[in-house]
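>>> here is my input, please return the structure:
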Amino acid sequence: MNMKRTGHQTTRVWGLAGSIALALCLGLSVAARAYEVWITDQSDTGKESGGYLYIYEGAQLAANPSSAKPAVTIDLAGDINKFCQDATQKAVRRPHMLFFTQDQSHAILSFLSGHVLFMDAATKKPEACLSMGKNVHAAWPTPDQKMVIAANIAEKKFIRIWTDYASHQFRFDPEKDVINLGAMESGERPDTAPICPITEASSKYAFITLRGGGLFVVDVTVTPMKVVATLDNVQIHPAGCGGIQVGDTVYINSGGGWPVAPLSYDVYALNISDLPKSVSAKLITTRDTQFADSHGMVAVGRYLWSADRAGNNIEVIDTLSNLSVGTIELAGPVSDDPAPDLMDVSPDQAYVFVGTRGPIPLTGNDKNVNNAKGSTPGVGVIKVTNGGRGGEFVGIARITNMKDGKETADTHGVAVRRK
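Now for the predicted structure:
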């Protein structure tokens, strides 16, 4: 069944201005500048392989989403697939997560087929393709640009890749740069498959959300890597895939789409000041009794935006008080069922771009509830109001991949690149 919230509702939000994700702790400029919006479509473009990567000019996309066309379209079953097959002896499939390095020079694209692809962001050319094994769900570049940390759900492994972007060198040692999280399961953490790892601003500690609930904090700067702090599945609920640092606080979530938690929505503020001795979590908002699924978050000024892809809205949290201050309702004239997923914000903080899911969701969906099923696959454009405390859903650049009369497009990874 599909119980998702649809229909137009009035947005009730207010606001103030600020900076992009991690800007408060890394000192980034938010002056207006040219930018691109990259988004992946997970649907096959080859025989059980491929997918699409679309790249839009940000200003054009923001100005008129419904008529915006990608400046670059890359069929990942083509040259990229050949590049990765030559390197790993297997085809790429399901382009899932997408991030840029701090200096915007490289894109890191992870595939559920187990590949991590490093691309020159300016030329759009591949530089390296590594296999993480049977699967890689997310590959996060550390702010210091020395590492990428990757989550292999299928084999319950956490992997560190050493990165030297200037010399185009990317490597990992299966003996020294891999933690077998499966060996660390317990009653408090019954399923340690890693979902979405992130690091804080210093690039020292990785925060790894787990499919069965709980959290590992790993010092990624030592060899072998070391788990320095843990939380259990009561303190952190299952399968979070949203994480960001604002000021001195790291925020993570729990989410749905897995048998252990078809529906789940919690946002936590982590106190990391006592690391490496300990870490603690404060639950700041929950919708666990509702038809809700938290998946993806972004910082807009001092506000944290948390996507509810089942509920078709975005919750706004004031990071000064850690209180929920409003909800941006998305179902309505633009889309009856957008299923908002991952998000990123423009450099000038004027727009947030969100992946909207398709009618045949290929990942993160429990068919008993259809938490990730949407009707309008593409990239949604939300105009920021009141400095981040509000937003107006202004349009979607639709993405399509029709097969046998059915829409198979299913967008997921999205990231903004400053040019």
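
>>> from now on I want contacts and neighbour counts done on CA atoms only, so please keep to that.
Will do.

>>> without its sequence neighbours, what residue ends up closest to residue 227?
Excluding its sequence neighbours, the residue lying closest to residue 227 (Cα to Cα, 6 or more residues apart in numbering) is residue 218, at 4.3 Å.

>>> neighbours of residue 289, how many?
Residues lying near residue 289 (other Cα atoms under 10 Å) number 9.

>>> can you pull the contacts of the residue nearest to residue 351 when sequence neighbours are not counted?
Nearest-residue entry for residue 351: residue 383, 4.7 Å, with adjacent residues in sequence omitted and distances by Cα to Cα, 6+ apart. For residue 383, the contacting residues are 350-352, 391-394, by Cα atoms under 8 Å, 6 or more residues apart in numbering.

>>> of those residues, which is the most crowded?
residue 391 (27 neighbours).

>>> helix or strand right after the longest helix seen in the chain?
Using DSSP state H, we find that the single longest helix of the chain is helix 79-88. Next along the chain after helix 79-88, taking DSSP states H and E as the criterion, comes strand 95-100.

>>> for the helix or strand that that next one is followed by, name the packing helices and strands.
Remark: after strand 95-100, the chain's next helix or strand is strand 106-111, criterion DSSP H and E. If contacts are counted by 3 or more Cα pairs under 8 Å, 6 or more residues apart in numbering; DSSP states H and E, strand 106-111 sits against strand 95-100, strand 115-120, strand 138-141.

>>> following up with a second sequence; could you model it the same way so I can compare the two?
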Amino acid sequence: MRTSLLAAAPLALATTALALGAAHAGKPGKGEGGQGYEVWASDQSNSVAGVAGNGLRGSYLWIWDSRDIERQLAGGPDAEPLSCARNNNGRAPRNVGPCDLLEVFPQDLREFGADGRPTGNRLSDLSGFGRLHGMLPDPQNRYVTANIFAPGGGYVGIIDTETKEAVGLFRVTGTNVGGGTDVRSVHMSFWDSTGSAVIIANLNGKVLERIDVTRNGSGKIKSLTFNKSASLGVGKGMEITAEATVFRGRNAHGRKMIGEVAGSYDEQAFADLTPNGFCKENGCAEGPDSPLGGRPNNVIICPIPSENRKAYITMGGGGLLVANTDATPMAIVGEYDNQVLNGAGCGGGQADGSMFLNAGVSASGAGATWSTFTMYKLDDSAFSLSPNLPNSPSPELVFADPGNTATGGNQSGPAANTSGQLPGVTTRRDAHGVAVTTDGGYIHNVDRIQNVVEVFDTQTGTRTSYDLTSANGQGSGFGACFEKSVRDDAGLPVNDPAPDLLERTPDGKYLMIALRGPAPVSVQHSAQGSCPGVGIVELLNGGSSGRLVGVLRSTNSVDDSPQNAPGGYPYAGAERSDIHGATVVTKGRRPARGKGLSRGRR
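Predicted structure coming up:
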């Protein structure tokens, strides 16, 4: 790796799909500790008018309280979103959301480098601050990450879940991928199993990065350090063109933001080869590609964390790298070819020590003719501090749809599926969001195109299914999306949920599923839907089935950017809301594990 700090230049690259896995927690009941919860949803649409493209400037955070959700489900008024304003929880003049990303992270925040000196930029001077792609809570349920995914941006923030105020904001490393001079984007970031680190998918930059977190005894974050020494490059011929930065100033509540950048990029961590001597990414200059397809395109979709503090790094072109996230720099301990683990891996979860990882369609333009629904299972305990041999241990194939196309490393099936994405017409499939039930017995995996959920028994692999379009989940009557569908363009197919990322509630009663809109911002060829918001799925039969019983509707008519949904309907209405991620935060502070937590070194 050669470091060459060049002038920044925006670069829009094709993005890749993501889905998240939920760790399982306590038994069904009133919830953990008897508290209620909040549903946090990430709306990718612009929060300002006059923007030429989708998801480029601002976004909305939609937050709903569980008490209001239960009232809605009981036939009461629709739940109103909460505000992020100072002195909310009933003390603000109008405690109603949604929250504007451009206000949560004030645009006058100043950018600082690792040397502690200002770069001369304020947040408002920089491009790519938009497209809130997802938020994930820490194990303590005190904070969420805010993953801001507009092309060329590369921002990741931390938000306090009780006060709804920003705590920290960073911009990740820029690299030379594809011949660029400032290539970076944050697709998603995950907390490790202790909450002492945030592991970041710098998708376009092809870097796995880490923020080290220090807490006090109650779990409150005292420091956030973007550790350059921890960064792991997964591309080929990599150079650092722009170092990570941090933003300082006062948040919307008038309190100081925290954060620093420290350490030094490790040259060997950005070298071309895996520990077994194969190219991390195909076509490198230093060695051969791995023989079973290798890894053709290592845009990082998501580094799915395990309880063993490993990250399962899924790639846009298929294949997988497993990293020890405790190491500095983070270190590869497992490597898989794309014929062994197909792309585009977009989600996973853990149950009883096993990691469940899926494969779905690519978010790039090529994905418009992919059809992929596959689930794999790997033993997390098989990875330690030393690297395994390639493709070892062998993954268990839990399910592969017989209609899968010969894409993403899959070696059988038709070359393409050109049936588009219109409901009732398309035969394409796209495995995406994943959630594990509270007892770890079942894993639910949504199909973004077919509007169904495949459920796998985590012990036997037995598969059952339910739909998100009918009243009972099995084809009888109209589901909740029908009533909540957009109606300002008569040609738009209604009752089309287009499910995305999801999370289960702490009481074990529901899954909260992001539902896409008629003007999808990302994965436009597979994600057009009719009822943007969050779908409420009631779990049935011990968690082995479910039905859509309600929709928390979001809306955005401020954004007037053009819509594009290849293979879908040419929507001409005004709705631009596009919820990509839904997560659940338990209300009330959860105790920290131990008298204070900080990132360890190995």
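
>>> where does the TM-score land?
Scored by TM-score structural alignment, normalised by the length of the first structure, the superposition of the two chains gives a TM-score of 0.88; 391 aligned residues with a Cα RMSD of 2.2 Å.

>>> neighbours around the residue mapped onto the residue nearest to residue 227 of the first structure from the second structure, how many?
Using TM-score structural alignment, the partner of residue 218 of the first structure in the second structure is residue 323. Number of residues near residue 323 of the second structure (other Cα under 10 Å) recorded here: 26.

>>> again with the one 10 residues further on
The criterion is other Cα under 10 Å. On that basis, residue 333 of the second structure has 23 neighbouring residues.

>>> do residue 277 of the first structure as well
If you count neighbours by other Cα under 10 Å, residue 277 of the first structure ends up with 9.

>>> kindly report the same for residue 396 of the second structure.
14.

>>> that one -> the first structure?
Per TM-score structural alignment, residue 396 of the second structure is aligned with residue 282.

>>> before we move on, what about residue 535 of the second structure?
Per TM-score structural alignment, residue 535 of the second structure is aligned with residue 380.

>>> for residue 442 of the second structure, same thing?
Using TM-score structural alignment, residue 442 of the second structure pairs with residue 303 in the first structure.

>>> which residue packs closest to its match, ignoring adjacent ones?
In space, residue 303 of the first structure is closest to residue 318, 4.7 Å off (Cα to Cα, 6+ apart).

>>> picking up where we left off before, any idea which helix or strand carries the residue nearest to residue 227 of the first structure?
strand 215-219.

>>> thinking again about what came up before, looking at the helices and strands packed on strand 106-111 of the first structure, which one is packed in the most?
Highest mean neighbour count of those: strand 138-141, a mean of 28 (counted as mean count of other Cα atoms under 10 Å).

>>> and after it, which helix or strand comes next?
Following strand 138-141 of the first structure toward the C-terminus (DSSP H and E): strand 147-152.

>>> report all helices and strands that that next one contacts.
strand 138-141, strand 157-164, strand 194-199.

>>> as TSV, the ones you listed with distance to residue 66 of the first structure would be great.
What follows is those, written out as TSV (distance: least, Cα to Cα, whole Å):
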stretch	distance to residue 66 of the first structure
strand 138-141	29
strand 157-164	38
strand 194-199	31
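
>>> to residue 404 of the first structure, which of these lies closest?
strand 138-141 (30.7 Å; Cα to Cα).

>>> and the helices in the first structure, which stretches?
23-26, 58-63, 79-88.

>>> those: which one's closest to residue 338 of the first structure?
Of these, the one closest to residue 338 of the first structure (Cα to Cα) turns out to be helix 58-63, at 17.3 Å.

>>> touching the closest one from outside, list them.
Here helix 58-63 of the first structure makes contact (Cα under 8 Å, 6+ apart) with 34-37, 68-69, 346, 351, 381, 397.

>>> re the thing from before, okay, the helices and strands packed on strand 106-111 of the first structure in JSON lines with distance to residue 335 of the first structure next?
Below are those laid out as JSON lines (distance: least, Cα to Cα, whole Å):
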{"stretch": "strand 95-100", "distance to residue 335 of the first structure": "23"}
{"stretch": "strand 115-120", "distance to residue 335 of the first structure": "32"}
{"stretch": "strand 138-141", "distance to residue 335 of the first structure": "28"}
